[in-house]
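Visitor: coordinates only, sequence not included:
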């Protein structure tokens, strides 16, 4: 154990509903906050910062509602060191079983001069007065020195000592702008715990931002220095580049338990479900290669890695996917996959092939990978049965989208290998919504959109748009991609990528089963609008 405090437990202070919600585009309604607070309690979070009660009526309402729901979790409201903020926080938490008021004031020279226009002495006086007022209203008070990492260390010692004397039980050291390095963070906590008067009576806390991509590393370093509370957010959301990611911190402490010698009360099997709930509530997805909860976190495509995984999962995985909520490791079949991985997947599908037959399937698998990014089970089955997987399924004959002032309109003309042609139109709140609605009508396949993104591939005249989406169909999740110089067409191709796999899985349902007739024959196709990538 490298951390110097004998305590073997780290408090998890979740600020998703306060600092996390401040992330642009991540605001939540009081009802949504209430739902997510329950999920955080089920996850095993020790302290939930429910909001900044004085900032808005919505935050006040959310704090009050959550306080009525949760009786075992400490609930916290943020407040500046001002009477109005502190009193608002107390009102918001008046029905909480375990209330905490979290008071803060800026301490760095830069903030003192340009933000507060106060001297050191005035900042110290306000801090003490704020802690004392909060302590008179609740038993549990946390004090934060905003921009602590750019504050003179002797002033931190002075103001923290005074806050403890005034009644603070938790001392938070925020790296507000994410400027610290792990070595600096560990050293600062070690020195503060040695120099601050009354340090033995309080819990030291770290609040790290991710501006340099070091929020988790700095939080772990703070634990090494003696911090026993860490402030985090699910998916790492928060101001600018975000906060220390809850899921990454929890799994780092669990996976490297022999090194850190401390743990958390987090029920890690719920990490993925909690992450996805937040995505649904805010609309902010996580990148595919995000640690722990990203779609690729436990997926392997490279042949060398797949070969190692087939022999022993420990070769390329340091955690079990089941421990964070994933059902299993995914062997993704694509152009980097090798013969061993394809053979293993074929065996799982019930195909045991002789070497010559396997070589033939593998050759056609490689050819398919040149036109299709991922190869699914249905594709493998068609390869084994000698069919041309690349040519099957619905195809775009024409499409057009018009974005009106209030509603968008889309028309799609689709054909399939059996000669059927169908034309459908639909409306939606935007061009993509209208497009997907028309595609669903044309194919008879309903897909529930979970996430949708468009990226640019290449530069200049060679640039293309790549659309990627995640959808659900009858409880099964799928991802699809499409590439085109026109992002509307790329979006349609991504949608069809999934729809065709669903249709093949269902034995061809929705393919070629419509009769051509009046209303189904395409008229002159209007070109899709050119959209810059």
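Guide: Yep, it's here. In this text the structure is predicted, and so the values were computed from the model without any measurement.
Visitor: okay, CA-based contacts and neighbour counts for the rest of this
Guide: Noted.
Visitor: out of everything not next to it in sequence, what's closest to residue 221?
Guide: Of all residues not flanking residue 221 in the chain, residue 186 sits nearest, at 4.8 Å (C-alpha to C-alpha, 6 or more residues apart in numbering).
Visitor: ok now the strand or helix carrying that neighbour, how far from the chain's centre?
Guide: Using DSSP states H and E, residue 186 falls within helix 182-195. The chain centre lies 30 Å from the centre of helix 182-195; the measure is C-alpha atoms, centre = their mean, to the nearest Å.
Visitor: ok, second structure coming up, stack it against the first:
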């Protein structure tokens, strides 16, 4: 396996906080940043300092936490924004302009050449102040490729350390992304970043495709939170890097803990069937599956739950089999006979048909009944 050359920039504290209704406290931002650093995330985008005095203070404090991760912040191509960012002592500033004809017409009402020239002067300004510069194209996925190439090449000439491509409205598919990355990387002298939104459910797939095609910095959010349908989720991207890209330097064992912290701080629950961190990500009900899992967990688990800080769970319902029941009863310390096990299994299936959840207490009741009634 050829190892992908990548780094992760997690944008939970900036783009994730732009999720409608989400606002992280200072303490929550610090806690999230700490766990991101434990995982080994390379860059943490801490916020958008010009938004408010409090936002600038949070970004500055994160810059002074002594983390191994580099701290980045967002900035428009305006001197006021950049002075605010520079005052926060960040390692990197992401200077963005909207690049599609649609955005140029609606937001700037100026020719794109004029917008680009002003932005390039701000790239030079930030570079001259000794911080890393990421020159970012908003709505890049609806922008002429030739203009993007001009923007990126001229940005590099003006001192940009990275250039960034944002699928701002999440309109791309992986095949489209592959072709775009191939086109943009021709003769590009600096690393390319990729920032994907999930409007069509392709954010993670597009991010991983971009990585495989040579994009270097991958943008993620914890639990995939973000504007509208969200961003590429950190946990899914990180696991794909481990298993498909040969990137093993991230400590994935903190992913579940981080997911819970962000879910609580954001007020956005994680769906039970969410990959990697959902409550049912490593839960099994099917009797056929559980029978095989008892022998070898790799039969129905591509990712081992311990790797990401999770646990395997066997659930009981109408699909449960006798071997699963016997295994669960034994693990609970109950040594029951064949007839008792079959009786409990029949009860579980009957209740499962009526959408009854077999809780721990219900199972204990069934065990007690089996010990009394079946023996009698």
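Guide: That came through, no problem. Everything quoted here is computed from the prediction, not taken from an experiment.
Visitor: thinking again about what came up before, aligned partner of the residue nearest to residue 221 of the first structure in the second structure?
Guide: Mapped onto the second structure by TM-score structural alignment, residue 186 of the first structure lines up with residue 178.
Visitor: for its match, which residues are in contact?
Guide: With contact set as C-alpha atoms under 8 Å, 6 or more residues apart in numbering, residue 178 of the second structure has these partners: 209-210, 213.
Visitor: against which helices or strands is the next helix or strand after the helix holding residue 186 of the first structure packed?
Guide: Toward the C-terminus, helix 182-195 of the first structure is succeeded by strand 203-208 as the next helix or strand (DSSP H and E). Where contact means 3 or more C-alpha pairs under 8 Å, 6 or more residues apart in numbering; DSSP states H and E, strand 203-208 of the first structure is packed against strand 170-175, helix 215-224, strand 229-232.
Visitor: in the second structure, which residue range corresponds to strand 203-208 of the first structure?
Guide: Using TM-score structural alignment, strand 203-208 of the first structure pairs with 191-196 in the second structure.
Visitor: what's in contact with the matching stretch?
Guide: Outside stretch 191-196 of the second structure, the residues that reach it (C-alpha under 8 Å, 6+ apart) are 161-168, 170, 185, 203-204, 206-207, 210, 215-220, 231-232.
Visitor: I'd say residue 323 of the first structure and residue 267 touch.
Guide: No. Under the criterion of C-alpha atoms under 8 Å, residue 323 of the first structure makes no contact with residue 267, lying 9.0 Å away.
Visitor: measure residue 318 of the second structure to residue 144 of the second structure for me?
Guide: 54 Å (C-alpha to C-alpha, to the nearest Å).
Visitor: oh, I was asking about residue 53 of the second structure
Guide: 37 Å.
Visitor: same check, this time on residue 106 of the second structure
Guide: Computed as C-alpha to C-alpha, the residue 106 of the second structure to residue 144 of the second structure distance reads 17 Å.
Visitor: could you do residue 305 of the second structure as well?
Guide: Residue 305 of the second structure is 43 Å from residue 144 of the second structure, by C-alpha to C-alpha.
Visitor: the two: who's more crowded?
Guide: Using other C-alpha atoms under 10 Å as the criterion, residue 305 of the second structure and residue 144 rank with residue 305 on top: 20 against 12.
Visitor: the more buried one -> the first structure?
Guide: By TM-score structural alignment, residue 305 of the second structure lines up with residue 321.
Visitor: is its match in contact with residue 296, as I believe?
Guide: No. Residue 321 of the first structure is beyond contact range of residue 296, at 11.1 Å (criterion: C-alpha under 8 Å).
Visitor: what number of residues lie near the residue in the first structure that residue 247 of the second structure lines up against?
Guide: The alignment partner of residue 247 of the second structure in the first structure, by TM-score structural alignment, is residue 263. Residue crowding around residue 263 of the first structure was assessed by other C-alpha under 10 Å; the count is 20.
Visitor: what does residue 374 of the first structure give?
Guide: Close neighbours of residue 374 of the first structure, defined as other C-alpha under 10 Å, add up to 18.
Visitor: and residue 222 of the second structure, how far is that from residue 206 of the second structure?
Guide: Per C-alpha to C-alpha, residue 222 of the second structure is found 17 Å from residue 206 of the second structure.
Visitor: same check, this time on residue 144 of the second structure
Guide: 19 Å.
Visitor: what do you get for residue 331 of the second structure?
Guide: Distance from residue 331 of the second structure to residue 206 of the second structure, by C-alpha to C-alpha: 42 Å.
Visitor: could you do residue 70 of the second structure as well?
Guide: 24 Å.
Visitor: same check, this time on residue 264 of the second structure
Guide: According to C-alpha to C-alpha, residue 264 of the second structure stands 28 Å off from residue 206 of the second structure.
Visitor: and if you look at residue 50 of the second structure?
Guide: For residue 50 of the second structure, the distance to residue 206 of the second structure equals 30 Å [C-alpha to C-alpha].
Visitor: among the two, which residue is more densely surrounded?
Guide: Each of residue 50 of the second structure and residue 206 has its neighbours counted (other C-alpha under 10 Å); residue 206 has more, 26 against 19.
Visitor: with adjacent residues omitted, what lies nearest to that one?
Guide: residue 174 (4.8 Å).
Visitor: do the same with residue 10 of the first structure
Guide: Nearest non-adjacent residue to residue 10 of the first structure, counting by C-alpha to C-alpha, 6+ apart: residue 228, 4.7 Å away.
Visitor: quick one: residues contacting the residue mapped onto that neighbour from the second structure.
Guide: By TM-score structural alignment, residue 228 of the first structure lines up with residue 216 in the second structure. Residue 216 of the second structure is in contact with 5-7, 191-194, counting by C-alpha under 8 Å, 6+ apart.
Visitor: at 10 Å instead, please
Guide: Taking C-alpha atoms under 10 Å, 6 or more residues apart in numbering, we find residue 216 of the second structure in contact with 4-8, 162, 164, 190-194, 210.
Visitor: are any of those buried, and which?
Guide: 4, 6-8, 162, 164, 190-194, 210 (16 or more other C-alpha atoms under 10 Å).
Visitor: list just the nearest of those to residue 243 of the second structure.
Guide: The closest of those to residue 243 of the second structure turns out to be residue 4 (C-alpha to C-alpha; 11.0 Å).
Visitor: OK, contacts around that closest one?
Guide: Contact analysis of residue 4 of the second structure by C-alpha under 10 Å, 6+ apart lists 211-216, 241-242, 244-247.
Visitor: rerun at 7 Å
Guide: By C-alpha atoms under 7 Å, 6 or more residues apart in numbering, the contact set of residue 4 of the second structure is 211-212, 245-247.
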